[in-house]
Every structure is written in C-alpha cells, then in structure tokens.
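> No letters, just coordinates:
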C-alpha cells in the first residue's frame, strides 16, 4: 500500500511538470535577428533575459491572465497580454524597434544591432538623431558588412559608399569630386595618416557626412568628412575570434570580447585585438601590423555614463608610392609595366606607431538638460627610409627626358605629431506650444602640434662638379657627366625596363639635412543648434563662429602666427511625406584657412584668400520591409572657391596660384539592410559632374577634376539558407564599377572598370567558415593615380579564407 502511494505521488508530480503551463518565445531586433540579453518581465514581478538565440521562457504558470513586457536599451518597450488556460504552452515572440529617444547623447555603450543597416548618427548633429531625420546625406558601412567582405582597411570598404573613391593607397579619398582632408575618430579631428592604413578590427562603422560640414567641425573640405566610430562595450557577453589566410601569404587574426565586469552591469568592457603579417601583389610591399584596443564604460547611475578607449597600433611596412609607367614621350600605355611593379629598394622601410585614447562623458541633470563631453589625444610617430621617384624622368646630355629611366630621390625621415581635441556641449529639450525643441550649445577646441626634433635627410638631383648636388635646371652646365655625356644622378636612376632591387648603400649619396620647424595649429568654435519638430516638419537651424590660428616656429623668438575667423551657418528642413519616407533640403558652408607656411612664404606668391564653399542639397530617405531596409537619395550642388594649385613655373617650383572655382553637381543613392530574414543587401550609385568652372588658365575651364569619376556604384548581397539540407550556408555576390578618371597629367586618363566578388560561408552553431574570391574575373584596373610616375592599381584575383568562432 505504501509503495502504491509513493508511486501515485510521483506520477502526479511528473504529470504536473509534464503538462505545465508555459509562456515562451523569441525576441528579435528590427532586422529579425535574435536579440541577446533583452529583459522580459512577467506581470512586473518575475523576470528573465533572453539567451544567445534570443529565447526566453516562463514555465510552471497557473491558469490566469499575464502581461509580458520586453525592454532593451536603445529600443522601444513592448508589452503584450495573454491568458493561459488548459495547461497550454503559449508562443509569444517580440520584434523590437530602435528608439532614438532612449539612446545616449554621446555614443558610450555599443551598437547592438547586427545588420548592414544603421539607424542613428551622432556625428552629423552631435545628438542621437535618426538618420532619416537628418537633412543631409549620411552614408556608412557597418562592421557586419566589413565582416562579410573580410575587409581589413578603409580602402576595402569605400566601394560601398556612394560618391567616394580612392585617390591613392594612403588614407586618401575623393568625396563628391573633392579630395579628402582631415581624419575623424568618434567625431573628433585627428591627424591624417600618410601611408599606414589603420586596421578596422576596433571599428564599429565608417560614416561619411556628405557635403560641407564646417558648421559641426570647423574647417573641412566641401565634399564631406569621414568619421570612424570605434566599438564600445555591450552589456551582454559576446566573444568572437577569427583567423584568416589567403592570397599573397595573408595571415590575420582578430578577437572581440565584450560584456559586463560586475553583477549590476555598471562596468562594461570591450577588448579588440588584431594582427596581420601579409605580402601584397606589389613588389617589395608587405603589411605587418597589430592593434590592441581596450574600451571601458562606467554607468554609475542612470543619469551618468563614462567611456574610455585606448588604441595602440604598430605598423612595419614599406610606403607604396604606386606604379610608374614609361613616360609621355613613349605614349600613355598603362600596361608598359606590370601592375606589381614598384620603385624602391630592399632595405627601405616605414615604421610607425599610432596611439590614441578617448574619454567621453554624458550626464543628465534632468529629463530636459544634459551635458556631454568628449576628448581625444592622438600621437603619431614615424621612422622612414624610402627610395622613391623624384616625379620626373631622367635627362640625357641634351636635357631631354629618357622615358624608361626614372629620376630618384631618397628620404630618411623621423617625425612625431600630436593632436588634442575636445568637444563640450549642453542639450536642452523644451516644448513651446506645438513646437518640440532640441537645443544644443557648445564649444570645441582642436590642436595639432609638430614638436621640436622632427627632421628629414633628402638625397636627390644630380651631382655637381664640386661634389654637392642640385635639382635646378639652371645648374645643368655644371652637372657631372658620365662617359656618354649624360648627367650623373645623386641617386642612381631606376631602369623601368631592367629593374634591380638591392640593399642600398645610402652612405654613397649626398644628403641635405633639414630640421622641421616646430608648428602648432589650433582652432576653437562656439556653436548653437536647434532641432525643431512641428507636426510632420522638422527644422534644423544652426550657426558656428570659428577661430583659426596657425603658428610656425612655435615657441621660438621668430614665431609667426596667422589668425582667421569665420561664421558658418547651417539650415535644414525635413518633411515626413509618409510614415516611411522623409524628404529634406539643406544649405551648408565650408571654410579652409590658408596656412601660415603658405601665406608668409615669399616663394609661393601669396598671400591668398581662404578656401570657401557652399552646398545646396535635396533628397529623400525611406525605410522599407518593416524598417529592415533603408534607402537614401540625394541631389546636390557644391561650389568651391580659391583652390590653391601649383603654378608649374620652371624657375620657381614652389610658386602657387589660386585656381578660381570648382563645381560639383550630381545625385547619389544608398541602400542598406535586409529585404528578408535571409537576404541582406548593400548597394550604391553616384553620378558626379565635378569640373573646373573658373581659372586663369583658360584650358582648364570645363575639365573634370582629378580622380573624380562621372559614374560609380556597386552592390554586395548575401543570401543565407535557414532550413533544409542547405541550412547554414550563405552565398555572397558583389560588384563595383568606376568610370574613367582624369589625373594631374592632362594626357593621362585612368580607364573605367567593373570587378566582381563572390563567396560562400557555412555557419553551424557558433562556428563559421568563409571563403571570398575578390575580382574573380581578374580585371586589371587602377583605383587612383597622379601621373605617369604615380599610379595605384587595384588587386588582381585573390581569395580569403577565414574561420571564426563566437561564444
């Protein structure tokens, strides 16, 4: 009897557990991807968080009515009420939508979305503003697209941004036909690097604010600014490692770890690591570099947030000056040398270190008033030895060019540059009647210094009879001569037909030593901005008073200083034409002061007027497929005035002239996001007519600007199978095209090209393997170029194979 009683109790207990009532489901983000770490509350008393697959469950419930509420930082709260009865299991899924109002004013905690689509920009307005509500074109590339393209540098991703193309191999681009200027990290100006391309392992996304951005950043070029946003810590645990091999002896490794460091989640961390040791398709060129990038976010209260980033980068490469071809006297055959062909010597090197730290603070005094500040210190050190072209061909005994012999020079340079940038501002939100105001007022300070101790030694030109050297044609009669009567170069000419690469004996050259004068450039600006909402309209009204200060011989008795100032307005209007589509219009200006080194140098022909520009732009921004896909269309006109160019005076190579005026007219389209849960897409197209409209050289008028293609665009798509025998397999296909471009040589034009990339991936559980073939048709092409001696070919067919694990 006792045994039967025990059996009965056990059976009853098992039956209750087996037949228990339960609410369970999956929480998705706006891109239908599982959301890890979302908080799910049951009638405000019992709570849980979603797991790696976005799943949650509440087992063992009684039969009654329950309210389920899901919250997640950066997303709008969702609530659903259900009634549980008859010991049933109820499936209740949620799809959260980003909420701009809930985002921090300074980007301190990380972006949680995992998509090609980005919803919010901080750099365009210095407030957390939905991109569709910003009256200016904003293009971007997210880390998810970088990952699928196995991109490691910015040069690898600019093809995804409309109206942007490479100018050279360096951190050097064209925006809407205008050559890029300063570099920005987290919205703060730093030193533009010449040579080493920073790795992307710690970059969340690359943004381009199109057109003049001086109202936000002070001096800037008229085409736009590129901002690199670093990865910030996340509240949930995410860990990923990845190893890559491939063509050109490529070896890469990356790691990305993030999560909470304490139980209440008030201290978060993120650690990004990257390493590369690779050759390239270019002779003598390789990439050896590493990045260590820790980041910490401290959230002591709901009102205060602090973030600290540290990035340590090392580069041990050669400075690739591009491909030379035979001179103009031998025609303009781009194939006269192979695309792998480079000038240099085996013993050349470029060693550089980049270290920067960023500190950001956001504090809400109340629901209406907040204070925000960001500071960056950026240090760059370089040790360089290079054999490079002297930008001219050799000459014979009659002074005529020899198109197969390249004139050479050697540069041995050591330098350090330092940048400090701080941005502080208040945000105040208030309603006046039917108008909703977001008022921003602040002060920015930017400083860049080249301290005492920088120096360079240069060997170039031809040897003179007295044992010195000269680059002046006026000394032609005094050049030393060889047995054939040709001038003897200080650095041996480089034979384009029979190249030789050796360990150079630089002690045989005649060097001229020069110490760089210490310099300091600083600017500061006061600005105010009001973002106004009224019914379906949004207005952006802003202005900035900027002061520019340029100093040479800094902190010396002969210190020289140039001061300039400028008021910079900004106007914008957004209208919600439908629930999904906004149309907008904007007017902005840009300003670039002429540096003191140009203004006070008697050889340049100055003083010169500052560079000024304005832009008028209209467009439309929309979200489709349940807000999973964004599309932005922009039409613009830019006028740029007082551009400095070399006067090409034979008797004074330093003489400059102001070209007059340049114009850029065009339209752009960017598409990013998901069409379905399986299909992800990034696509872009740009038509840009950038021409010289005014010049004192009549032949220039009407010419297209250098490295400014009339048409360019491309796409990259990924389709993933999520069921059946192909479950976990992903297919990618991409293409980009660029039309013909002018160079600085009027007789040399770079041809149009179209290249294709394709790949396949396989994901099972937390393991992923990717194979990508770039330029699989092996199209010969050039991504940029200056002249016959400086062309920049694109990579031939190559592959990348990566293996990754997420845990």
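That came in fine, so what should we check first? Remember, it's a predicted structure, so these values are computed and weren't measured experimentally.

> contacts, neighbours, all on C-alpha from now
OK.

> where along the stretch 51-200 of the chain do the helices fall?
All helices of the stretch 51-200 of the chain, identified by DSSP state H, counting those that start in this stretch, fall at 143-148.

> buried set for stretch 135-153?
The neighbour-count check on stretch 135-153 (16 or more other C-alpha atoms under 10 Å) flags 135-146, 148-153 as buried.

> Same question for stretch 428-438.
Counting neighbours by 16+ other C-alpha under 10 Å, one finds that the buried residues in stretch 428-438 are 428-429, 436-438.

> Would you point out the most distant pair within those residues?
Taking every pair in the buried residues of stretch 428-438 and measuring C-alpha to C-alpha, the maximum separation is 10.8 Å, between 428 and 436.

> putting a second one here so we can go through both:
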C-alpha cells in the first residue's frame, strides 16, 4: 500500500510539474502574441485568445474494468445488461499481479476458493470442468495446474448455466479466453526471477503476415522452473503456442490455433506434515512423504479452428472445432498412517497412475440482429474418451526425524488396482432471445435440450455399463437501468449435473 501510494504521488507530482511548465510556456507565447502596436504605444488584450486544452488521464479508473463479455449470452453483451453475475479478470490484472498460473488468480475472484490442487469451489460447488473460448476441452487433467501464458482473460459466470452450456455444477462456469493473432505488431520478451530458484522466460510475437494485415500470426514460447521449501519438489513448465488468422474476404475470418504443453513436477502429490494430538508437527516443515524419484508429468496438445461468417448485415454465424489430448503420469508415495511399533516412522503406499484423455468439441451459432431483438440459435457436440490405469504396492516406512528418500521402487510388488475406459457423447441444441424492451429495460430468455450417452468399461472384471439420459434447461432474466450507476437485475435459471458425470476416478 505504501509503495502504491508513493507511485501515485509521484505520478501526480509529475503531472503537476508537466502541466505547470506547459501552462507557463503557453502563457508566455500568448503574452508575446497579443502585444499590439498602436503608434509608439503597445497595448495588451488577451480577451480573444483561446488557451490550449490540457487533459490529464489516469489508468486507475479503468484499469481492471471490462464492459463487455460473451460468456453469459454467447453474444457480445455489455455486462450491465446481462441478467447474471459475470466477473472478468482482465489481461492488465493478470500482468500486474505477475500471475503465471490460475491458482494465482483465485484471490481476485469473489465466491471462489481453492479446493484441491487446481480444482476450485465456486459458490459452494466443486468446479471440475473449465471452458476455453466457450468450448469444452481442458488440456490440464485433474492434478495438473493450468498455466496463463496463452490466456488473455478469465471469465466467470456465477450461477446455473444449463440454458447455454448444458450439464454443469450450479455454482457457475469458468471460461479462459485465449490469445489470438493481432492486427498490430506486438513483440514481447519477458524474464522473471524469484526466490526458491524461480526463473521463467517467454518470447511472444504477433502481428500482420502481409501488407494489408488480412493474414496475421502469433508465436509464443514459454519456460519456467522453480524449487520449493518442501524436499524433493521441483516444477517445470514449457508451452509452445501458435496462431494464424486469415480474413478470407470482408465476410469471412478463419482462426487457427495450436498449443503444446509440458508440465513436470517432482514430488507433486504433497500432503500435510503429520501432527500429534495437540497439533504439533512431528517433522520439519520441509519433510515430504515422496521419494526423490516421485513425479507427476503432463503432456498435452490442443488444436482449435474457428470460422466467423457474416451472412448479411443482420445475420452472422460462427463454427468452432476444438480437439485436445493429454497424458498425465503420476508415480508417488502416499502416507497411510503412523507406524504402530515406532512413532517416528510412517507407513506408506506407492502408487503408479496414468490417465489419458482425448476430446473433440464442435459448436455452431447463428446470431440474428432483428431490431430490438438479438436472437441466438446454436448446437454443440462433445466426444470424450478417457482411460485410467492404476497400480499400487506397499512401500517401506519413512522416518519423520531422519528420512531416507533414496527409495528403490523396482523392488516393490505392484498390484493392478484399476483398469478402466470411459466414452462420453453429448449433444445439445439451444435458443436465446435478448429483447431491448426500452432504453432502460432488457429481457433475456433461453432454453436448451441435451442428450447424453456414456459407456464405462472395467477391463479387470470385463464388464461394461451404459448410461443415457436427456436434460432440459431454461432461463429468464431482466436488467433495468435506474440511472448511470445503478442497474439491478433479476434472474431465474436452471442447471443440472448428469447422474454419472465423466471423470476418470481420482484416487486421493
């Protein structure tokens, strides 16, 4: 707070000095120009002289404010005309907080708290699924931490969103807006360093690929690494982000994006430090149940293509395809309790887990501007395949006071615990009307129908289980502008979660 106050005072003093010098120069020039000769005498008359206008602007008033978002309506709608709570974490806020992964932003989003690793609780409900550009297909699995290098905004719609996005938690939905190629040239080189041997570097270049900027590109490369106060814990991230945009003609624009992600965290499955009945630590805070060879690794890639088409002056459409695949490997030791024979030792289990996911989303929207009505009609299809392979074994005990982390896991007798596959298909169609009844009153209504089919295969028991269902969602809401600063809204919406929600089982 003191540093921020000092900076503001320095800016104010600088503006004052600048304005004073400019005003003095303007006054001097004005006085010289209004001396009029009448014979041998000079008279001074500045009544008809118009001084230059001096404007001093500050970015603090609009620094983190976003006036428009598409998450709540799938159309470009002012937030104060959206009948639901929408919060946008802007690129300026992300940069000013030096946030590099999504966990750095939780404190900036009301109603949200960290749950487990990167999972969050939003308005009391666990939030597992994340959207990218309004599409399903999160490349980060359950225990991997989403990075912000490719993200321009984080949008949060609070409350049920079934009328637009189908099944989901009633607490809301989170959407990451990715960076796209820009019309103006922008080149950025960043290097950051911090404690715990943190070091990161990134290069980004975006801009026109030809003279009229009808073709544009984006290239981004990011890498970081850091240690921890916990023993055996290090983290590395590498990201390659490529983009290409093409204005095919005045009515059609194509955007292509490709992202490759690698994340490696040694000793990632961190648990707390064991305590006695009075809450006193039984080990140093640097103690870790993981051995030096334990790790978590994620390899993922994403391809996304979007075509925007202006059919005529009042009718537009967009079609988006998103494909992702990832593999998350975990090999770690887990504490199972305090040894019954030696209070300085903890018993452990070794776990070897591999999760694979492949998903495809196709979505299309048709938007009609019909006078006071903005009508949206759309459909989407989501296909997801996932498998989960899990082995475990009884591991050697570990000392709390003098731990030996050089464990030979090859001597363990591994047992197959889980071998399963899941295939999910979901189709949804929806319609929405935004009606500007008056200059102050706006009404939004929407409905959606969803169809789900899921097949679960247990390869150990050689059994298959199939599930299918349908879902209906509706929404109605209104906003009214009492004045420029007070614009209340009222909203009623429904949401639902399928009785068998797909997520390869997470073993804690």
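Alright, I've got the coordinates. In this text the structure is predicted, and so the values were computed from the model without any measurement.

> So which of the buried residues of stretch 428-438 of the first structure are in strands?
In this view, those that belong to strands under DSSP state E are 428-429, 436-438.

> now these as CSV including distance to residue 497 of the first structure?
Conversion of these to CSV gives the following (distance: C-alpha to C-alpha, whole Å):
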residue, distance to residue 497 of the first structure
428, 67
429, 69
436, 70
437, 68
438, 65
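
> Just the closest of these to residue 554 of the first structure, please.
Comparing these against residue 554 of the first structure with C-alpha to C-alpha picks out residue 428 as the nearest, at 39.6 Å.

> Just tell me what that closest one corresponds to in the second structure.
Following TM-score structural alignment, the counterpart assigned to residue 428 of the first structure within the second structure is residue 368.

> residues contacting the closest residue to that match other than its chain neighbours?
Nearest residue to residue 368 of the second structure, sequence neighbours excluded (C-alpha to C-alpha, 6 or more residues apart in numbering): residue 315, at 4.5 Å. When the contact criterion is C-alpha atoms under 8 Å, 6 or more residues apart in numbering, the partners of residue 315 of the second structure are 366-369.

> Please repeat the previous calculation with a cut-off of 7 Å.
Remark: with contacts taken as C-alpha atoms under 7 Å, 6 or more residues apart in numbering, residue 315 of the second structure is in contact with 367-369.

> Of those residues, just say which sits nearest to residue 56 of the second structure.
Nearest to residue 56 of the second structure among those, counting by C-alpha to C-alpha, is residue 369 at 38.6 Å.

> And the aligned residue in the first structure for the residue nearest to residue 368 of the second structure, how close does it get to residue 428 of the first structure?
For residue 315 of the second structure, the aligned residue in the first structure is residue 369 (criterion: TM-score structural alignment). As defined by C-alpha to C-alpha, to the nearest Å, residue 369 of the first structure lies at a distance of 5 Å from residue 428 of the first structure.

> Next: residue 197 of the first structure.
Between residue 197 of the first structure and residue 428 of the first structure the computed distance is 39 Å (C-alpha to C-alpha).

> Just give me the residue right at the centre of the first structure.
With distances taken as C-alpha atoms, centre = their mean, residue 206 lies nearest the centre of the first structure, 3.8 Å away.

> What sits closest to that residue if chain neighbours are left out?
Here the nearest residue to residue 206 of the first structure in space, its sequence neighbours aside, is residue 228; by C-alpha to C-alpha, 6+ apart that works out to 4.8 Å.

> Point me to the helix or strand that includes the one you found.
If you go by DSSP states H and E, residue 228 of the first structure is part of strand 224-230.

> Remind me what that strand packs against, helices and strands.
On a contact count with 3 or more C-alpha pairs under 7 Å, 6 or more residues apart in numbering; DSSP states H and E, strand 224-230 of the first structure meets strand 183-185, strand 203-210.

> highest average neighbour count across those strands?
Per residue and on average, the most neighbours among those fall to strand 203-210, with a mean of 22 (mean count of other C-alpha atoms under 10 Å).

> And the next helix or strand after that strand, what does it pack against?
The element immediately downstream of strand 203-210 of the first structure (helix or strand, assigned by DSSP H and E) is helix 214-217. Counting contacts by 3+ C-alpha pairs under 7 Å, 6+ apart, the secondary-structure elements packed against helix 214-217 of the first structure are strand 560-576, strand 581-592.

> The closest residue to residue 56 of the second structure other than its chain neighbours: how many residues sit nearby?
Once its chain neighbours are removed from consideration, residue 56 of the second structure has its nearest residue in residue 15; the separation is 7.3 Å (C-alpha to C-alpha, 6+ apart). Burial of residue 15 of the second structure, expressed as a neighbour count using other C-alpha atoms under 10 Å, amounts to 14.

> Confirm that residue 15 of the second structure sits in a strand.
No. Read with DSSP: H, G, I helix; E, B strand; the rest coil, residue 15 of the second structure is helix and lies in no strand.

> on that earlier part again, for the helices and strands packed on strand 224-230 of the first structure, give me TSV that also has distance to residue 612 of the first structure.
Converted to TSV, these look like this (distance: least, C-alpha to C-alpha, whole Å):
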stretch	distance to residue 612 of the first structure
strand 183-185	19
strand 203-210	16
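
> Residue 42 of the first structure: which of those is closest?
With C-alpha to C-alpha, the closest approach to residue 42 of the first structure among these belongs to strand 203-210: 34.0 Å.

> in the second structure, what residues pair with the closest one?
The counterpart of strand 203-210 of the first structure in the second structure, counting by TM-score structural alignment, spans residues 151-158.

> Mean per-residue distance, that stretch versus the first structure.
With mean C-alpha distance after the TM-score superposition for the first structure, stretch 151-158 of the second structure departs from the first structure by a mean of 0.9 Å once superposed.
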